[in-house]
Structure formats: C-alpha cells, structure tokens
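Trainee: Give me a model of this one.
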Amino acid sequence: MKRFTSKVLTVMLFSTSLIGCAQNNETGSTPEHKTNTEPKTITVYRYGVNLTDEEFQKFFVEPVKKKYPHITLQMIVQDKGKNPEDLLAAGTFPDIIFTSNNTFQAFKDLKVVQSLDEMIKKDSTELKKVQPVIMDSFREYGDRGELVALPFSINVAALLYNKDLFNKFGVEYPKDLMTWDETIALARKLMRNEGGVQYAGFDSTGASLIATQLSLPFVDPKTNKSMIDSPEWIKVYKLINEFYRMQGFNDLKQIGREAFITDQTIAMLPLWADNFTGRFETEYKKGTLTLNWDMVALPNFPEALGTGREANVHAMMLSSLSNNKDDALKVMTYMLSDEVQTAIAKSGRFSTLEGTEFEKVFGAELESLKGKHIEAFFKAKPRKIHTPTKYDQTIVRGLTDAAAEELRKTNKDINTLVREYKEKADKAIAEAIEKSK
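Mentor: Purely as a prediction, here's the structure:
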C-alpha cells in the first residue's frame, strides 16, 4: 500500500510540474539563463585617437573588472606591424575597435564591422541616454541606416584667445557665438607689428574644419564627384581669405597651434578640446604654461549660430570577427553608464549622454581649467554629420586644406582655385574607383 501511494504521489508531482511548465509557456515567461562567467580576455584596438594607458586603466579596465569580474581587457595600439591589415593577416583582429567616426569607413571597407541593431534593442536604456545628434550621425555610416558603433566621448571645439595680447593692444575680449563678420572686425584690431614682431588676430586653421560648421559634404554619394565648388564651399574660402589678406598675416613666422600657444603671436584660434586640454594640464603642473588664455563659444555664419563643428566622436566598434561578441558588447554598453561617463567628464572628456549633470562636472579634475569659461564648450552644439563617403577622408578633405594653403600663399582667384582642386579630387576618386574593380 505504501509503495502504491508513493507511486501515485510521484505521478501527481510530475504532472503538476508539467502543468506548471505549460502555464509558464502560455504566459510568455522564459526560464532564466545563467550568466556565462567563464574568464574572457577582450582586446581593444586603439586606432587613430588618443587614449593613454592611464585612461585605459581608469575608464575601461578598473570599472569593467568591478562590474564583470570574469572579463580582462587588453589594449592593442596601432603601430608598425599592428595596422588593421596586419592584424587581419595574423588572425589576431581585436574584439573592439576604439577609434573616431572619421575612420569608420576604413573598417567598413575591411568588412570587419558588426551591425549592432541585431544585438541591441532600439529602445534600450543605453541608447536612449545618448545625445540624438550622435546616434543620427553614426547611422549615416550604415549602408541602410544601421548602427555601426557606440560612442565613448565626443570632442568639442572652442575659440581660444590670448588675454595678454588683447590687453596689450587695448582690444575688448571676444564674446560667445560671434558671427564671422564680428570675428573679422575683431581680428583686424589685433593685426600689429610691434618691436619687429608680427601679430595676427585670428587663424582659421584651414578650410575643412570651417566647412564642418555648416556640415558641408565633400563628395556627392550618388555621383562620386567632389562638391568643393558649391556656393557654400566658395563662401568658406571667401571667409578664410578675409583673414589671409589682412596686412601682415603672411609675415608670421608660423601659423596654427604652435603660433598661438608657443610663439603667442596669434590672438584667437579655434581648437578641438583634445588638442589642448591635456597639454595645458601637463604644462600647468610643471609650471611651464605661460599662455594667459580663456575661451568663448565658436563663431559661425548667421544661419548656423549656436552650432559648432560636426560631431567628432571617439567610439567603439564591435568586430564581426570577434569570438567574444556578447562580452565585448557588455564592455561597450557599460562605457555608457552614468558611472563611467561622469568619470570621463571630470577628467576633461565630454560625455556623449544627455544631461547637464555631466556639463557641471566637466574638467573638475583639471587644475588648468579652474576659473576658465568652461560654459563656452556647451553653447555651440555639435552638428549632425554630412552624408559621408569613402573618399571624404582619404582624398577630398586633404585637398580642401591644400587649396586653402595655396590661397593663403598666392591669393589666386577663388573660383579658379576651387575648379582646379575639384578636377584634382574628381580625378583621384575616379582612379580609386577604377583601382578597386
């Protein structure tokens, strides 16, 4: 009798278990999957952007190890023998590519980029927090609008100025969001030659960066013809020629960043933040920073005031060749956490997330930014990028700046100049297309 009762109970319990499973399936619930905590080494390939070993430890290794103890991160730095083609040939292509959106196309051409839409839900918390202009810009690189990367930090530019030169010549300091006409008028007041030293009011640093403040395309993606002869591009060349033709500009010993920081012969210079914040902090700590400087928001054309340059983002791409895609994606998405984004903001990198809380703590760890007009960084908002092509960075962008340099040296007729450089660009593009067949 006991044996019979035991069998009946066993059958009843088994049946109840089956019913419970069926009910769970009917309600759509799914059994929980255990997280795979098998030790993994995820490789991160730094290509064409700045990321020091200290930053890699602080922003990647330490927070990831705390969040995912089973993941170990290793950085591979682009160098001789470690170019993308070298890593492909050796079968050691990394899991994550840390680069800027300017080089996305190069990795797409190598066919090593994993589309992320298949792996990340579009309504995921991580993506909802990212500034829309960044996500919209990233999708421009997808052949069908797919997401090809996640952002880490965004680069922002400001107009730096030498306070000592303004004080020396009795000229009022620049203001946030000036028009280019206002900037030209201010620069003219600072064109001086005193004590045998030539000073200039402003250096545009070329044509291509000014063009990004209007999101001007380099190449027509439908025809593969350069667009540097458009009315908008001609407007850019006319603008920079206003500065080039100021009396004494071409008597400067040098132009650009070193003329502003070291020679201190240029009064105003637009610069990406990552081109000066790290250097200024290092020199400040050493006591060798002699430049008395501050900054204002970038000037622009009247129709574009309040916007800066196109989004320039340090980003993470997932390799389609990775054997650790799930864990690599965990690392990438964790870089968008409030914890990591707050840390990078305090260190002087710009968060890619929406929210003034990241602006408020920006540069908190940098002594060289104390007392500076940090708000200037956030008044000229990043612009969505133009529709990119594979020939923008490899061919046309360099030619637009070469044209600007020729204009500076020769004062050639601008219409003639852009026609000649368009012909050079179109010829180079046609040759590249033919070579790829």
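
Trainee: Going by C-alpha atoms from here, please, whenever you check contacts or count neighbours.
Mentor: Will do.

Trainee: nearest residue to residue 258 other than its sequence neighbours?
Mentor: residue 264 (7.9 Å; CA to CA, 6 or more residues apart in numbering).

Trainee: Over to residue 146?
Mentor: In space, and not counting its chain neighbours, residue 146 is closest to residue 139: 5.6 Å by CA to CA, 6+ apart.

Trainee: picking up where we left off before, residues contacting the residue nearest to residue 258?
Mentor: Residue 264 makes contact with 162, 258, 291, according to CA atoms under 8 Å, 6 or more residues apart in numbering.

Trainee: Likewise for residue 163?
Mentor: Contact analysis of residue 163 by CA under 8 Å, 6+ apart lists 173, 267, 292-294.

Trainee: most neighbours, which of those residues?
Mentor: Highest neighbour count within these: residue 267, with 25 neighbours (other CA atoms under 10 Å).

Trainee: Report the secondary structure element holding that residue.
Mentor: If you go by DSSP states H and E, residue 267 is part of strand 266-272.

Trainee: tell me what that strand is packed against?
Mentor: Other elements packing on strand 266-272 under the criterion 3 or more CA pairs under 8 Å, 6 or more residues apart in numbering; DSSP states H and E are strand 157-162, helix 163-168, strand 197-202.

Trainee: buried ones in the second one?
Mentor: Of the residues in helix 163-168, those buried under the neighbour-count criterion (16 or more other CA atoms under 10 Å) are 163, 165-166.

Trainee: Between those residues, which sits nearest residue 338?
Mentor: residue 163 (36.0 Å; CA to CA).

Trainee: So which of the contacts of residue 163 is the closest to residue 427?
Mentor: For these, the minimum distance to residue 427 (CA to CA) is 38.8 Å, reached by residue 267.

Trainee: That closest one touches residue 204, doesn't it?
Mentor: No. Using CA atoms under 8 Å, residue 267 makes no contact with residue 204, being 11.7 Å away.

Trainee: Please name the nearest non-neighbouring residue to the residue nearest to the spatial centre of the chain.
Mentor: For the chain, the residue whose C-alpha lies nearest the mean C-alpha position (CA atoms, centre = their mean) is residue 313; its distance is 1.9 Å. Beyond its immediate neighbours in the sequence, the residue positioned closest to residue 313 (CA to CA, 6+ apart) is residue 154, lying 4.3 Å away.

Trainee: And this one, please, so the two structures can be compared:
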Amino acid sequence: MRKLTIVAIAMMMIVLTACSEGNKNGQGAANDNGKAAAQGQDAKAGEAGSDAKQEPVTLKVLRAGITVTETEFNAYLADAIKEKYPHITLEWVEAPEDVEIEPLITQGTVPDIIIASTTAATSDYERLDLVEDLTPYIEKYGVDLNRLKPVVLDTIKTYSPEGKLSVLPLSLNLPVLFYNKEIFDKFGVSYPKDDQSTWDEVIELGKQVTKQDGGVDFIGFDVNGPRNISTGLDLNILDPATGKSTLTSNPGWLKVFNVLKKSYEVPNYIGADGRYQYANDDDIFFNEQNLGMLAFNLAHLIGPLEELRQQGIELDWDFAPFPNFTENLGTNRSANVHALLVTKTSKHKDEAFQVIANVLSDEVQEKLARTGRIPTIQNEELEKLYGADIPVLQGKKIENIFKTEPRKVIKPHEFESDVRKFVDGAAKRIALEGIDVNTAIREAEDNVNKELQTLQTTR
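Mentor: Predicted coordinates for the structure are as follows:
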C-alpha cells in the first residue's frame, strides 16, 4: 500500500486548495449546535492554558501502519492549528506503513503524537507502555465526546484499557463494494444492486463475469479472505474472555468457510498458476482492470482511481453497499477507526492533546469529509459533502457508502493476530487442495491450540 501514499499525496494537493476556499466562503456544513459546542470547547481550552507561557513548541507526529499522507497531515493537523495555537509547530515523521515502533524507543526518537489504527494504538502501543491516558485532558479542555458517532465512541472506549481512553479518532474507514462497469457491460450482465447484497448473491453475480475472453482472465469477485467477512458475524478466532479457539464451537465459522469454498469453486476462478486471491492485489482493479467487484475499504482505492483520472484514464466504476450475511444485513464489518494518540514520553502532552482534539472541530471534520475521509462526529450534512473536492467521485453513488452501518467492535484476545495465519492457511487448502470445510476448520483449530501453548509460555 506504499504506492497509495504517493498517489494520495498527488490527489490531496489538488483538492485542499478548493476545500480551503470553500471554508473561507462560509460553506461549512456543521449545524449551529455543533458550532456552539466546538466554541465552548475552545473557550475552556483557552481558559485552561491562560496562565501558561505560550513558548514555541515543536511536536513530532508519526504515521504508523495506516495510510495517511503528509498532505493530509498538513490539512488536518499542522495547518489546522496554526491560527488557534500559533506557538505549536508540528513535524512530520515519515515512516513506511510496516514501521516497527520498538527501534524508535531504543533510539530515543519516540514522537509526541502517533497516527495509527485504534487496534494497534490500544494493543501494541499499550503493551509497550507508550500511550498516555487522555481522560484527564478531556476533562481539562472540555472536549465533548458525545459529539462523536456512537459507533466511533464505542470503538475507542472498547479498545482502551478499562477506566482509560487511549485515543481520539481521526476518521472512520468504511467498506464498500467497488465494481467495474465496463466488465459488466462487456458480458451484458446487470450491475450490483443499490441495496445491500449477501455474500452468496455477490458470488453468484460474479460468476456471470468470471470468464476467459480474448486471452484475458476476468475474475468476477474475490471474497478477499476469511477476515473480510468474519467480522460481519462478530467472529473472533479466540474467545476474548477465555482465550480458547472458537473455530469448531462457533457455527459462524462454518458459514464463513462455506462462502469461501463457494467462491473458489466458480468455474475459471482458480488461476492456472494456482492463484486464488485477487482482491489483496489492489492494482488488479485499477491497473489490470480485470476484477469485476472488490469489497474493500474506501481509503485504499480512492487515491489510485483519482490518479488514473489525472492521467486521462477514466475507469468506469461505481459503489454498491458492502455485503454481509443474511442475518446481519443493514450492517457491514466491525468499525475501523483511524486514531491519534499522545505518547507518555512526550514533554508537551498538553499541547499534543490540543492538537489531536482540534481534529474534532467542525472545520476539520468538514475538510475530512470533502477530501475523502469519513467524519467521526454526528452530522448528516457532512456525509452529503463526502468527496465533494475529489473529481473522480463526482457522479458516483455516494449514498451507497452510507446504506450500511459498521458493527460494534469486540475487543479481541491478545493472541488473536498471532493465530490468524492458521485460518488463512485453511482457506488456502480449501482453494488449492480441495479439502472439505470441516476438515480445514478442524486442522486449523489444532494448529491454533499448538500455537497457543507456545505463546502462553513465551510471553
């Protein structure tokens, strides 16, 4: 996904000027109550810091593990605080998305603020004792968390240690079903419907455009692995309370693997070289352009599609709602919140908190929406402005993004990510070796249990 970072920078450079002008012309979408609340917070923040000397402060900000560009950093953080807190300067710390935080600790270069996924912030960084509890700062500066969307507030509270709040949200990353209209037109097949589909329905639709034509292998749809669909059923591999495997005890996993098996059995789906995954290669959709549908998060594809447009390549595509299982239609996956944390090692924690709290202001939230990120505060008017400053989104069915709600998160067991490889391995065996679903699940659970024994003695 490093390619996306470069792409998104190019995209954002174009749109931020327009966004800034829109705000200057008084085109803000926030309602009066929201503005009043924000002004109240500003007043209390000013009061709290009135006795302190406003000496120049430079804060380092690191993006770790998620796609946030330097241009977005400037728009949402650095530039956004210049007028309100002119004594604060933010310094962008560039790092690859797979950055390891431990070397930074040993080198003594831990930043003041980290931009990360909520799960990483509240698990990996908490385990390293890096995360400052924001609870006292929220009270001190009068930040009204009730302005947040309920699912966002629930997510950051659920993942935080009991009695603490580890992060404030940056944006909500929603999943959708992207589809290539040209492929459907080529084979005379109707587009995905604007109402939410089940996974089975999307697989059946994809079957109609999974064909070999003119020497090209067209793939209608790839389920994109177990995790992409399991959170729609609130599944974890390990029971969060007991740490025991749920693979054979929870019937939801049988549903997940049956869907995977059905997708692998579509004629012409498995490639001649044994290829059985396509969705993980993002560029197959926008470069190779032979994938009919892709169920993925918004943040991963908007940038590349805008870059193509700038190059004069207009891919004919659109959105449909993200699929789910029949019993949970109306919702998509567990909530995915990009977040901001203050590190315990920072020498300027108050200023760092003021920076991240400012992201919840009406002005920054509108800028987020207009430039392709989902706001975290409750304001339906902002959803109407989603992507308004991104040309490639003009004329798209933006309303389909918001037809499903993210599901409440369930805080996973600490070893969840360590055993995920065995579930992925089971999917691979079903695809390439044709083993039956029950055997695959049973073998995966055996491997999980063996791994747990090792983890419990080494950590």
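
Trainee: which position in the second structure aligns with the residue nearest to residue 146 of the first structure?
Mentor: Alignment note: residue 139 of the first structure maps to residue 157 in the second structure; criterion TM-score structural alignment.

Trainee: give me the element that match is part of.
Mentor: Assigned by DSSP H and E, residue 157 of the second structure falls within helix 150-159.

Trainee: who does that helix touch, helix- and strand-wise?
Mentor: If contacts are counted by 3+ CA pairs under 8 Å, 6+ apart, helix 150-159 of the second structure sits against helix 118-122, strand 168-172, strand 337-342.

Trainee: Kindly present the ones you listed as JSON lines, with separate columns for distance to residue 426 of the second structure.
Mentor: As requested, those are exported to JSON lines (distance: least, CA to CA, whole Å):
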{"stretch": "helix 118-122", "distance to residue 426 of the second structure": "25"}
{"stretch": "strand 168-172", "distance to residue 426 of the second structure": "31"}
{"stretch": "strand 337-342", "distance to residue 426 of the second structure": "28"}
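
Trainee: Kindly provide the distance from the residue mapped onto residue 352 of the first structure from the second structure to residue 72 of the second structure.
Mentor: In the second structure, residue 352 of the first structure lines up with residue 376, judged by TM-score structural alignment. Residue 376 of the second structure sits 16 Å away from residue 72 of the second structure, taking CA to CA, to the nearest Å as the criterion.

Trainee: how far away is the residue mapped onto residue 249 of the first structure from the second structure from residue 291 of the second structure?
Mentor: The alignment partner of residue 249 of the first structure in the second structure, by TM-score structural alignment, is residue 269. When distance is defined by CA to CA, residue 269 of the second structure is 11 Å away from residue 291 of the second structure.

Trainee: rewinding a little: out of the helices and strands packed on helix 150-159 of the second structure, which is closest to residue 247 of the second structure?
Mentor: Proximity to residue 247 of the second structure, assessed across these by CA to CA, is greatest for helix 118-122 (22.0 Å).

Trainee: what sits up against that closest one?
Mentor: Residues from elsewhere that reach helix 118-122 of the second structure (CA under 8 Å, 6+ apart): 131, 155-156, 159-161, 166-167, 336-339, 341.

Trainee: Which residue in the second structure occupies the aligned position of the residue nearest to residue 258 of the first structure?
Mentor: Counting by TM-score structural alignment, residue 264 of the first structure corresponds to residue 289 in the second structure.

Trainee: which stretches of the stretch 251-400 of the first structure form strands?
Mentor: Under the criterion DSSP state E, counting those that start in this stretch, strands of the stretch 251-400 of the first structure are mapped to 266-272, 293-296, 307-310, 312-318, 381-383.

Trainee: right, and residue 234 of the second structure touches residue 406 too?
Mentor: No. Contact criterion CA under 8 Å: residue 234 of the second structure and residue 406 do not qualify, at 11.1 Å.

Trainee: Tell me where the stretch 201-350 of the second structure has helices.
Mentor: Assigned by DSSP state H, counting those that start in this stretch, the stretch 201-350 of the second structure shows helices spanning 225-230, 252-264, 283, 298-310, 349-358.

Trainee: Quick one: the residues in the first structure that the fourth one pairs up with.
Mentor: The aligned range for helix 298-310 of the second structure in the first structure is 273-285, by TM-score structural alignment.

Trainee: Please state the offset of the matching stretch from the chain centre?
Mentor: How far stretch 273-285 of the first structure lies from its chain's middle: 18 Å, per CA atoms, centre = their mean, to the nearest Å.

Trainee: What lies in contact with that stretch?
Mentor: For stretch 273-285 of the first structure, the surrounding residues in contact (CA under 8 Å, 6+ apart) are 155-158, 289, 348-349, 366-368.

Trainee: And the residues you listed, which is closest to residue 13 of the first structure?
Mentor: Of all these, residue 349 has the smallest distance to residue 13 of the first structure: 60.0 Å, by CA to CA.

Trainee: Not counting sequence-adjacent ones, nearest residue to that closest one?
Mentor: Using CA to CA, 6+ apart and skipping residues adjacent in sequence, the residue nearest residue 349 of the first structure is residue 153, 6.3 Å away.

Trainee: likewise residue 325 of the second structure?
Mentor: Using CA to CA, 6+ apart, the nearest residue to residue 325 of the second structure is residue 198, at 5.2 Å.

Trainee: same question, residue 242 of the first structure
Mentor: In space, residue 242 of the first structure is closest to residue 184, 7.4 Å off (CA to CA, 6+ apart).

Trainee: neighbours around that neighbour, how many?
Mentor: Here the number of neighbours of residue 184 of the first structure (other CA under 10 Å) works out to 18.

Trainee: Mind telling me what it corresponds to in the second structure?
Mentor: With TM-score structural alignment as the matching criterion, the partner of residue 184 of the first structure in the second structure is residue 203.

Trainee: my read: its match touches residue 263, true?
Mentor: Yes. Contact criterion CA under 8 Å: residue 203 of the second structure and residue 263 qualify, at 6.1 Å.
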